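# Next one to model:
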Amino acid sequence: MTEETARGGPVGDSDPDKRIPEEGIQPRGKWANKMEFIFSMAGEIIGLGNVWRFPYLCFKNGGGVFFIPYFVFLFFCGIPVFFLETSLGQYTSEGGVTAWRKICPMFEGLGLASQVIVTYLNIYYIVVLAWGIFYLYNSFKSPLPWSSCDNPWNTNLCHSSISKFANPHLFQPDSNWSFLNNITTPDYFTENYTYMNETDIFSISTSPEEEFWIHRVLRMSDGMSITNMHWDLALCLLAAWVICYFCIFKGIKSTGKVVYVTATLPYLLLILIFFRGVTLPGAADGLKYYLIPDFERIADPNVWRDAGTQVLFSYAVCQGVLTSLGSYNKYNNNCYRDCLGLCLLNSATSIFAGFAVFSVLGFMAHELGLSMYDVASSGPGLAFIAYPKALSLLPGSSFWAVLFFLMILFLGLDSQFVCVESLATAITDMFPRQLRRPCARELLVLGIAVVCFLLGLPMVTEGGIVLFTLMDTYGASGITLLIIACFETIVIAWVYGVDRFLDNIEDMIGYRPFPVIKYCWLFVTPLICGLTMLYNLSDTYPFMVYDYMPGKWSSVVGSLLIITPLICIPAFIVVSLCKNSKNMTTPSADLRQAKPHKPILTLCKYVIFKARPQPNRRADEANEKMMMEEPSRV
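Here you go, the predicted structure:
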């Protein structure tokens, strides 16, 4: 035991920011300034889910009532786990896997589980960017190709709508409307037309936006083959990966600069769309459906489940990304203040995006004479069918379509390349001797990009949408994220010791976080996550994506996607048990412990787990190394 340890002073690294790497290994980088970290985190957590998922969930789950369960999950699950992962990365200066190895070796599998989920995201999430690039290219055409039925991919059932707001000259007496549809009228149809009204005719029709999405972009067929490649979409996917690669191939030196553009430009575009949307006729009706609360829905457990899964998805927790980004902070960065500010920004962006989305959807419902229930949708249906249809009704529709798909592209791009950066960081920290060398980083990122590109190619085939939906639904499923969140809080609070971790945070930022955080990690967060997970498991959860898809096949794939990351947790517990059973829960000796002789867990001033001071093994190893290197006097 060293003299410093005997006095009860700090043990471990005296200055974690000045660790000397081994000979031949490049030092681990740090953010050039705080703003690079803030923008990178904002780019990761503020993505497509804020625009195409949160507003729809509010509409679906009782309007303003949805804010109640959402903020309950945010304050008692989202923020505690978000702060835990970010501070863990900053404290250990390690990526998503090795951070858990240093904190508690037996739970290294938690880090690997999160990296499996990030790998899922790297494979399928970028397909959305490929669709966005395809739509962006077509947005420069006038008229927009999805606004009319006069295209080779349209069927006889296609029927388009003309906006009175954008084309008032057509709404004059004796105007010719024959160009609106492609419906051919057989003899029997003409003979019986007197018995059918206009609503009956168009009830069997489809919109040009739907047909563009189904027959031009996805090109789905009855066989749903995954061997029939769509090469134009494959080129869009390749373009997305090329952009992503050059954003991050130099590590945080390039990532930190790119996020200044990718994280801020979507806000500018969203503000422009918002001001255009709220000035349109019918916008007030859309906002009413978005905000007016239906208090009867508050007792529906499905509303609470949707709120919980939205918080976990939106805040990118349990994916190792926050740990990786936090690991590039300087040791004394105030990550607590940063996390609170980022969480508030994320939720405010989601709420603001709802105004931009539902004002435009309200206008569309007003123009077409439909109810909000007929036009509101979520996910790709909102971004690639509903919203393009609404924009096509506006004057200067091509301009607004370009702005919208630019926003989609930038929202998805920074989330994508930060996920790739996170995976590269985790792998590099696992094999520093091999990968922290000149050009190794560039080759690693290139390898990740090539492998994920090839694995993503089946999603741009005729049956690709089925694979995409399976990955989106079960790859980063609510069940998986909830289980990982439970484990993370339990390991930090009860195994490593919540008081010891709070002492570490106090050593970094100069003060202890709000006391509620401690009890969230100990009890509230694992309890809420556990109950939500049990409800998900008890609820009927069919592995069925489309009616034409065999239920057994989708069930097997969905189950594998869920089980694969989770199996890492018990597998590494067994590995740790066989490898070093005596030190399964012993944290790394090079972690700085400011108060090594304080109890690691107390409740109401009662000591639950006493202090577990460690000998300074690093000093002993250094002495041994010096003795071995001392020249012989013979």
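
# Only C-alpha atoms from now on, for both contacts and neighbour counts.
Fine.

# Grab the nearest non-local neighbour of residue 379.
Sequence neighbours aside, residue 52 is the residue nearest to residue 379 in space, at 5.2 Å (criterion: CA to CA, 6 or more residues apart in numbering).

# Kindly provide the distance from the one you found to residue 242.
Taking CA to CA, to the nearest Å as the measure, residue 52 and residue 242 are separated by 25 Å.

# Just give me how far stretch 213-230 sits from the chain centre.
Between the centre of stretch 213-230 and the centre of its chain there are 26 Å (CA atoms, centre = their mean, to the nearest Å).

# which residues of the chain fall in strands?
For the chain, the strands defined by DSSP state E cover 601-603, 606-609.

# Could you also give me the structure for this next sequence, so I can compare it with the first?
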Amino acid sequence: MLSVAGGFIGLGNVWRFPYLCYKNGGGAFLIPYVIFLLGGGIPLFFMEVAVGQFTSQGGITCWTKICPLLTGVGYASVVIVSLMSVNYIIILAWGLFYLAHSFTSELPWATCNNTWNTADCLEDSLRSAANFTNVSATHLRHISPVIQFWERKVLGLTNGIEEVGELKWDLTLCMIAMWIVVFFCLWKGVKTTGKIVYFTATFPFLMLFILLIRGITLPGAAVGIKYYLYPDLTRLSDPEVWIDAGTQIFYSYAICISVLTSLGSYNKYHYNCYRSCLILSCMNSSTSFISGFAIFSILGFMAEEQGVDISQVAESGPGLAFIAYPKAVTMMPLPSLWAVLFFIMLLLLGLDSQFVDVEGQVTSLVDLNPGMLRKGYRRQMFLGLLCVISLLLGLTMVTKGGMYVFQLFDYFGASGICMLWVAFFECVAVAWLFGVDRFYDVLEDMLGFRPGPWMKWCWLVISPSLCLACFIFALVKFTPLTYNKDYLYPPWAQGVGWCLALASMICVPGYAMIRLLMAEGSLKKRISLLSSAAALA
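Next up, the predicted model:
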């Protein structure tokens, strides 16, 4: 259970959840989040783990035992997790970069006397009401050194994806180092990973609690917390708020990326995964909620300090956590020490998730041909090959325009719209084609009891309805991708993004068509045969 906790309680909670809250009006985001959590997140989380435990197969082959016609959902899940692992390691590279720059007596993002700072940079000590009137007019549009360190030093940000630019070798080395760590930690498979997460899954919670205490004691924190907790109900009419809430549930719960089915396959047949799933769900969402308090208390402080509305205090994109959290440690005693501890925490959270994502990817693919890939060191060689391929793809994200590529992958390739598509067909496979009553019989055999009716009705009606509605809204209300609200991605980049999205979604109907063409008999007979697990006989 600790491996799963470490794997899905990670950066999605302390990095993605706060910036989506900030983007969507704070408390307004929490209402659809809770609805999707109860109607989709927890039921689908339990369903995937139970499918893996029942079949003892990875994320692809498990579906051949449930509904051969929809085995494509397994292939789609592996495509999503493959793109996600390429994306995810970049966040770890950023974290390692910050960690390397934390071993100094004065944190480089706390001052404006660095080579990357511009004339607009204004240190926090000059922003007090007492001193602000003495600041020259050139600083009226002042920029925090934290923001300049992020945009100018870490990213070296260009003007757009058209200007990808050269490799940033410091970030490239950080990314390579992270892939080396992932490879050797997964060398012996899930048993080694399970031992490692005893530390990596517990230390981050202590650090998060410390940051929370520091955040809520800052002046202006109440403003941020109010923005976080009090919803602007008018925002609920915006479909994007609902779409982001649904996709965040899937992202943070690792649903539809083959991870849960793969990890569930390692459980003993009679293991009580129902109880574990409920406990882990509480831990997951509680971590997100607490992280929101930490982030928004810091944003409230920054808003008061800069004299602006909290909605304008920082970018609402992926870089939010790399601005708000580093800002927090500069205001603590011994800031360099706390910076080191914080970025170690960030790396441990991210590595946990990366371990589980890559392990799920490898397990799913190895189970396609276990006779060949489990002999000798072939599994390790296959793992190494996947790491190298992912590293090469990730090189595009450690260039000076890499942030634009990163966000393109995040918005399309590893996006919620793809997960919603897969989740809908997972519900169809289990509840409608395999049969929800039949699956409940399986659960009773495994667990020794039948779960309550809520799960049954979620799988039959609520979860697929939420997924389908959210998917349709996402298509109808689709808006072209932007960076930081002011840069619009060109049409060719949007086209590349849709190709990334279709790479996973096409697997479901594509595989079904191939199986139907290969089967014998009338079309009705083929569909009937392939829709039943009896097709395995």
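
# Minimum distance to residue 96 of structure 1: which of the strands of structure 1 has it?
strand 601-603 (24.4 Å; CA to CA).

# Look up the counterpart of that closest one in structure 2, residue range please.
Using TM-score structural alignment, strand 601-603 of structure 1 corresponds to no residues of structure 2.

# Now do that strand: everything it contacts.
493, 494, 497, 498, 499, 500, 607, 608, 609, 610 (CA atoms under 8 Å, 6 or more residues apart in numbering).

# now, which of those residues sits nearest residue 576 of structure 1?
Using CA to CA, the contacts of strand 601-603 of structure 1 come closest to residue 576 of structure 1 at residue 494, 18.4 Å.

# mind checking how far the closest one is from residue 482 of structure 1?
In terms of CA to CA, residue 494 of structure 1 sits 18 Å off from residue 482 of structure 1.

# More neighbours: these two, which one.
Between residue 494 of structure 1 and residue 482, counting by other CA atoms under 10 Å, residue 482 is the more crowded of the two (27 against 16).

# Just give the nearest non-adjacent residue to the more buried one, would you?
residue 529 (5.4 Å).

# picking up where we left off before, which one's more surrounded, residue 52 and residue 242 of structure 1?
Shown here are residue 52 of structure 1 and residue 242; by other CA under 10 Å, residue 52 has more neighbours (23 against 14).

# Need the counterpart of that one in structure 2.
Checking TM-score structural alignment: residue 52 of structure 1 goes with residue 15.

# residues contacting that match?
Here residue 15 of structure 2 is in contact with 318, 320, 321 (criterion: CA under 8 Å, 6+ apart).

# With adjacent residues omitted, what lies nearest to the second one?
Distances taken as CA to CA, 6+ apart place residue 19 nearest to residue 320 of structure 2, at 6.0 Å, with adjacent residues excluded.

# Surely the one you found is in contact with residue 314?
No: look at residue 19 of structure 2 against residue 314 with CA atoms under 8 Å: they stay out of range, at 9.9 Å.

# Mind listing the shared neighbours of those two?
With CA under 8 Å, 6+ apart as the test, residue 19 of structure 2 and residue 314 both reach residue 320.
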